[in-house]
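Engineer: Following is a predicted model, sequence given first.
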Amino acid sequence: MSRVATRAFQTLLDVVALAAAFLLAFMVRFDWQIPQEFMRRCFVLLPYVVVIKYLVLHWFDVPRFSWRYIGLREVVRIFQALAVSSAILLTLRLITTRTAKAIPFIGHVWVPLGIIAIDLTLAFGLIVGLRAIRRLRGEQVQTRAAVPVGEGVATLMIGAGEAGLQVAKQLATRRELGLRPVGFLDDDRTKIGTFIHGVPVLGATEDVERIAAECGARQVLITISAANGRHVRQIMAKCETTKLPVKIIPPTHEIVGGQVSLSRMRDVAIEDLLRREAVRLDETALREAVTGHVVLVTGAGGSIGSELCRQLCGFNPKSLILVERAENALFEIHRELLRTHPDIELVPLIGDVTDVARMRSAFVKYRPSFVLHAAAHKHVPMMEWNPGEALKNNVFGTKNIAELSHEHAVKMFVLISTDKAVNPTSVMGASKRVAELFVQALSSRSKTRFVAVRFGNVLGSTGSVIPIFREQISRGGPVTVTHPEMTRYFMTIPEASQLVLQAATMGKGGEIFILDMGEPVRIVDLAEDLIRLSGLRPGEDVEVQFTGARPGEKLFEELSVADENADKTYHPKIFVGRLPVTPFEMLSQQLDQLSSAVDELEVDSVRDRLRRIVPEFAQDVAEARSARLAKEEVTRRDEVRISVLPALEQG
């Protein structure tokens, strides 16, 4: 049947249902013995009532709803439409009551109130019932086409909530998935013994080994979209004894339109073990900053830079300037964004942030109003071997972009910083701390709002520990960890990028925002988790070796320093730390002296020069703490001296 014919047939059914409801209302009201007088009134009013009701249904878009996929939202809409039409009939009935004596004809269309109420109930039941029958019929057809009993991979599902219900529905109707549900497990004891869309809830998660054996399960599927990392880790630990493969549905923030899609079912990844609550963004503030404006991103081909570009495109900038010195990385992100956002002007700009002339020409030509500076050298050991390059890129590259932003009246500048800038023990960390100091100092004399955002490691970024571990596991090991007690903060790339953009909208100028990274994770635990997720056993199939800390590495990272006043913001995952600002003139002189070290190959010489700007920069954590305490004492003495001087001058 064609679409037009189907629509016409559905309209006819609705009209018949509305007419039948009105006729039945008279029969019910008069106990199936309708007086002759009211029978006449019924047939006189019938066409008018049907027309009024159908027009109101049309006004509420009810005829456009799919009968096959009717749900609660559509049912509520139908009731609202019928209630409005009944209110119109009630109003007309009250008018006829008042005018019946003056206009004799009106009395011939007067009906009892009970008929209007009964008509509303019957019309609602018939209109919804027709659609419910169509939906049930469609589901029965799909169920007959689903995987026959005994075929498909026997799947035991963990989580009998809303996501589990959606999964069960899809498994019942989609043969191509090749899965056969054998039962649910859920830690809500009240659900045990019940059925979710025909699938029994067999027990709690702790019973997974026994129940999997009893029902012949061949795989486990975690159907809890809102599960955090700790919950997923606990489930994985319980499933380990089953020796079965474990799959998972996407987390809540990856689900489009609230609908779980089994086509996105996948193996459990390390990101799932570190899941946190999805980021809630203030989209209004972001749209004000991005929509219709020119945005420039440095390091656009990197892990964070490329994700920032993806997030920004969702807010429809006028144009997006992609600055990247690695042509292959720039080519990939530019090609991706062209495919996903063809309506946005994208400018791929090969260039180095240390090339002032090249960067100035970009600012002059494109005049960005929002700059995100993600370009940086980030590898700690590499920067220990090449300290001058850390200064050139992380310090003076930042200085170039920040000064150009000031000169060209950019509204907002955001520096992507790192937790390694806190009490740094590496050249990389110290160079990022100097970059923070510079944007703070420049902010005090500029109309541009300069802010920095500081966070820890991101999962899966280029050259990070996760890809290295995966490569080592694929070779059969060993997996190398520097120290058994080494810990790091981790965050997914999308979450970090979203929080960076959110923090940017909060800045008034001069702030260093600190992202809540959650709980620190032991690197050895991360390595063992990756081995298990690969279907292997740590220590047996793949060995874990400890190699000792590398130059500049800390055993743990810090996200704030003692002399910061870390305050909460309105976003629960973003804090702001306000540090004393180094005077711009003093810092400029120090940077002039530091610039002579960019070509130095001697690490100790570079360290000494950096320490003049960052006193807390030290060889190890203990030395860093001592330097920090010394700095606090100097600051305290300066405060006392400053507070005493005015009194001496007055005396």
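Structural biologist: Received, thanks. Numbers count the residues shown, from 1 in each chain.
Engineer: C-alpha only now, for contacts and for neighbours.
Structural biologist: OK.
Engineer: Could you list the buried residues of the longest helix belonging to the chain?
Structural biologist: For the chain, the helix with the greatest residue count under DSSP state H is helix 113-144. The neighbour-count check on helix 113-144 (16 or more other Cα atoms under 10 Å) flags 115-124, 126-128, 131-132, 134-135, 139, 142-143 as buried.
Engineer: for stretch 522-531, same thing?
Structural biologist: Neighbour-count burial for stretch 522-531 flags 522-524, 526-531 (criterion: 16+ other Cα under 10 Å).
Engineer: next one: stretch 494-513
Structural biologist: By 16+ other Cα under 10 Å, the buried positions in stretch 494-513 come out as 494-507, 509-513.
Engineer: what's the span of stretch 360-377, first residue to last?
Structural biologist: 21 Å (Cα to Cα, to the nearest Å).
Engineer: before we move on, back to that, return the subset of the buried residues of stretch 494-513 lying in helices.
Structural biologist: Under the assignment DSSP H, the buried residues of stretch 494-513 contribute 494-506 to helices.
Engineer: let's bring in a second one:
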Amino acid sequence: MISFLNLSRLHKQVIAATADLILLPVTFCLAIWLRHDGLSSWLLHQYGLLIVAAPFISIPIFIRLGLYRAVIRFIDHKIVYVVVLGVTLSVITLGAIGTFTQTAGYSRAVFGIYWVSAILYVAASRFLARGYLLRVSGIVGVVPVAIYGAGQAGTQLASALRAGNEYLPVAFIDDKKELQKATIAGIKVFDAEDLPNLIARYKVKEILLAMPSLSKLQQKHILDKLEPLKVKIKVTPPIKSLINGELRVQDIREVEIEDLLGRDPVEPNPELISACIVDKSVMVTGAGGSIGSELCRQIIRQRPSRLILLEMSEYGLYAIEQELSELQRNIGFNIELLPFLGSVLETEKCARIMRTFSVETVYHAAAYKHVPLVEHNPIEGIRNNVFGTLSVAKAAMASGVKSFVLISTDKAVRPTNVMGSTKRFAELILQAFSRVQGKSPSKTRFCMVRFGNVLGSSGSVVPLFRKQIMAGGPITLTHPEITRYFMTIPEAAQLVLQAGAMGQGGDVFVLDMGEPVKIIDLAKRMVHLSGLEVLSDLTPDGTIEINHVGLRPGEKLYEELLIGENVEGTEHPLIMRAQEVEIPWAILEDLLAKLEDACAAFEYEDIRALLLRTVAEYSPQCGIEDFIWRAKHRITGADAGDVMLH
């Protein structure tokens, strides 16, 4: 039988047609026998022409209707319509032949009985063959799966799975009592409480969650219930993400952290999200980065008159420009795209771009963000994050830009690292510029938007954990108590665009990130939902080990979004406005001049002291980690704490 499965499609079609060639005449003889209560040689002689003609008329009709093109293992109820139509046409043709050729009277009842018998034979033979072949094929490397959700999406998914050779749906799971114990598309529906028995009985390897209309919170409740089963879980995307409304095998994906967070993104306010973009000339710095590129995708859907991309990475700029051009073609827009290679430190270049193309809105996403890398390269972090922001902000004011939005971070709140302190420094610069401009009608409106970790960004912990799990472990975790806020990139970008429209000048906006997530719990859940177990004293049979490697330079256990308690709501439920301490421009300008001199002279101790003086909440977690400085002073790990300046 396994060798039969390996036959070509043509050979299988020939076998099916040959079976019909033999069994359709037998079926016609059965109809004669049922009508006349027997089968004599006289009756065979009388109906002989029709008995012989039956397969030669039916088979061409079946071929024309595509009956033999259907893959037997994956047929469904729709084939019954084809069978009924094909048999009906063949019986009508046989009746016509009988009318023109009969030498003796034919019984009309024979044709009626043959019509019913042929339909039963053709349909039943296909479904019986399907059941047997599915059982046999289940032995040959096909993964037995249970589908959670017996509705339309689940049924579509079962049909799609049967059309391939990777998965074999063996059971439906549904929480609706009225569906339980029913059989849909040949698959029985069970209660979720039956899953442990089903997994053992059918050797279920994966559970596919086929309920795309569920909210994230509802989906999270189901995942919480499935996690203890230690079976690999996959999910389907939301129904609005399915292009044609039908579920396909390629729509199934791994469980992502957003599925575990259980938060549904708030629909954007159309007026807010378009206020600074529609029919305007918009510029995005750091356009090739994780946040910058998503901002560009969402901006272009709001139909700006022009979108200017500024990026240091040649490949990053090329990739986003190509993607946006393709996106434009797909949605039928014709927006002027201008990709510029360059750095935000080039003040004159930035100003010339803004003036030449009448830029009205700037989204400043260019920054170095990886905490340990900036800790080891503090001068470059300061140049890009602090002086880069200073440069592009000056260019914006000189060019009459109306709105300037800085992408900030939760690491700017009571920072323990250079990266966080540079982002808070950048916030202070924009706050000071807002006050310097006063209430001039031509002033640039500066605002800042803080949020935590975005899922899927470069360096994100989730893809790292998944890669480590696929490799068999171990998962590397810096500390068992470390927690982080998480948000999806599209949601963060949407909120940035909306917050930018609400800025009055010097505003620090904070996004509601939900509840913080304990990273070790996240790692364990990812292991369990991959069908594996964590190796520990309590579970010695586990296969994935979690190793704690210690906090990295500058890293802190808990992130915060607010420095003080002075915060107020806005017209958007997920955006708050924080009132933070400011430094007057006269003082800040002097500190910037000293910081620039210290960076030029590679005076790391002075740099640390100036950061501490400017960002009052900065509390370094480690000593100076710059590679050059450490090599020069031959600082050992034990000595590093002695050079922390407070």
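Structural biologist: Structure received. Quick caveat: nothing in here was measured; it's all calculated off a predicted structure.
Engineer: Let's have the buried residues of stretch 522-531 of the first structure in TSV, adding secondary structure and distance to residue 251 of the first structure.
Structural biologist: Compiled in TSV, these are given as follows (DSSP: H, G, I helix; E, B strand; the rest coil; distance: Cα to Cα, whole Å):
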residue	secondary structure	distance to residue 251 of the first structure
522	strand	23
523	helix	24
524	helix	25
526	helix	20
527	helix	22
528	helix	23
529	helix	19
530	helix	19
531	helix	22
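Engineer: Dump these into TSV; add distance to residue 83 of the first structure as well.
Structural biologist: Conversion of these to TSV gives the following (distance: Cα to Cα, whole Å):
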residue	distance to residue 83 of the first structure
522	61
523	62
524	63
526	59
527	61
528	61
529	57
530	58
531	61
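Engineer: with those in mind, which one is nearest to residue 641 of the first structure?
Structural biologist: Checking these against residue 641 of the first structure by Cα to Cα gives residue 522 as the nearest, at 44.6 Å.
Engineer: residue contacts, that closest one?
Structural biologist: 484-488 (Cα atoms under 8 Å, 6 or more residues apart in numbering).
Engineer: where's it relative to residue 479 of the first structure, distance?
Structural biologist: Taking Cα to Cα, one finds residue 522 of the first structure at 14 Å from residue 479 of the first structure.
Engineer: And for residue 538 of the first structure?
Structural biologist: 9 Å.
Engineer: Between these two, tell me which one has more neighbours.
Structural biologist: Taking other Cα atoms under 10 Å, residue 538 of the first structure and residue 479 do not tie; residue 479 has more neighbours (25 against 18).
Engineer: Please pull up the equivalent of that one in the second structure.
Structural biologist: Aligning on TM-score structural alignment places residue 479 of the first structure opposite residue 475 in the second structure.
Engineer: need the contact list for its match.
Structural biologist: Residues near residue 475 of the second structure by Cα under 8 Å, 6+ apart: 465, 468-469, 523, 544-547.
Engineer: how about these in a markdown table, adding secondary structure and distance to residue 564 of the second structure?
Structural biologist: Shown next, in a markdown table, are those (three-state DSSP; distance: Cα to Cα, whole Å):
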| residue | secondary structure | distance to residue 564 of the second structure |
| --- | --- | --- |
| 465 | helix | 34 |
| 468 | helix | 38 |
| 469 | helix | 39 |
| 523 | helix | 32 |
| 544 | strand | 41 |
| 545 | strand | 39 |
| 546 | strand | 36 |
| 547 | strand | 35 |
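Engineer: now those residues as a markdown table including distance to residue 431 of the second structure?
Structural biologist: Below are the contacts of residue 475 of the second structure laid out as a markdown table (distance: Cα to Cα, whole Å):
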| residue | distance to residue 431 of the second structure |
| --- | --- |
| 465 | 38 |
| 468 | 42 |
| 469 | 44 |
| 523 | 39 |
| 544 | 48 |
| 545 | 47 |
| 546 | 43 |
| 547 | 42 |
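Engineer: can you tell me which of the residues you listed lies nearest to residue 58 of the second structure?
Structural biologist: Of all those, residue 58 of the second structure sits closest to residue 469, with 55.7 Å by Cα to Cα.
Engineer: Report the contact partners of that closest one.
Structural biologist: Applying Cα under 8 Å, 6+ apart to residue 469 of the second structure gives the contacts 475, 527, 544.
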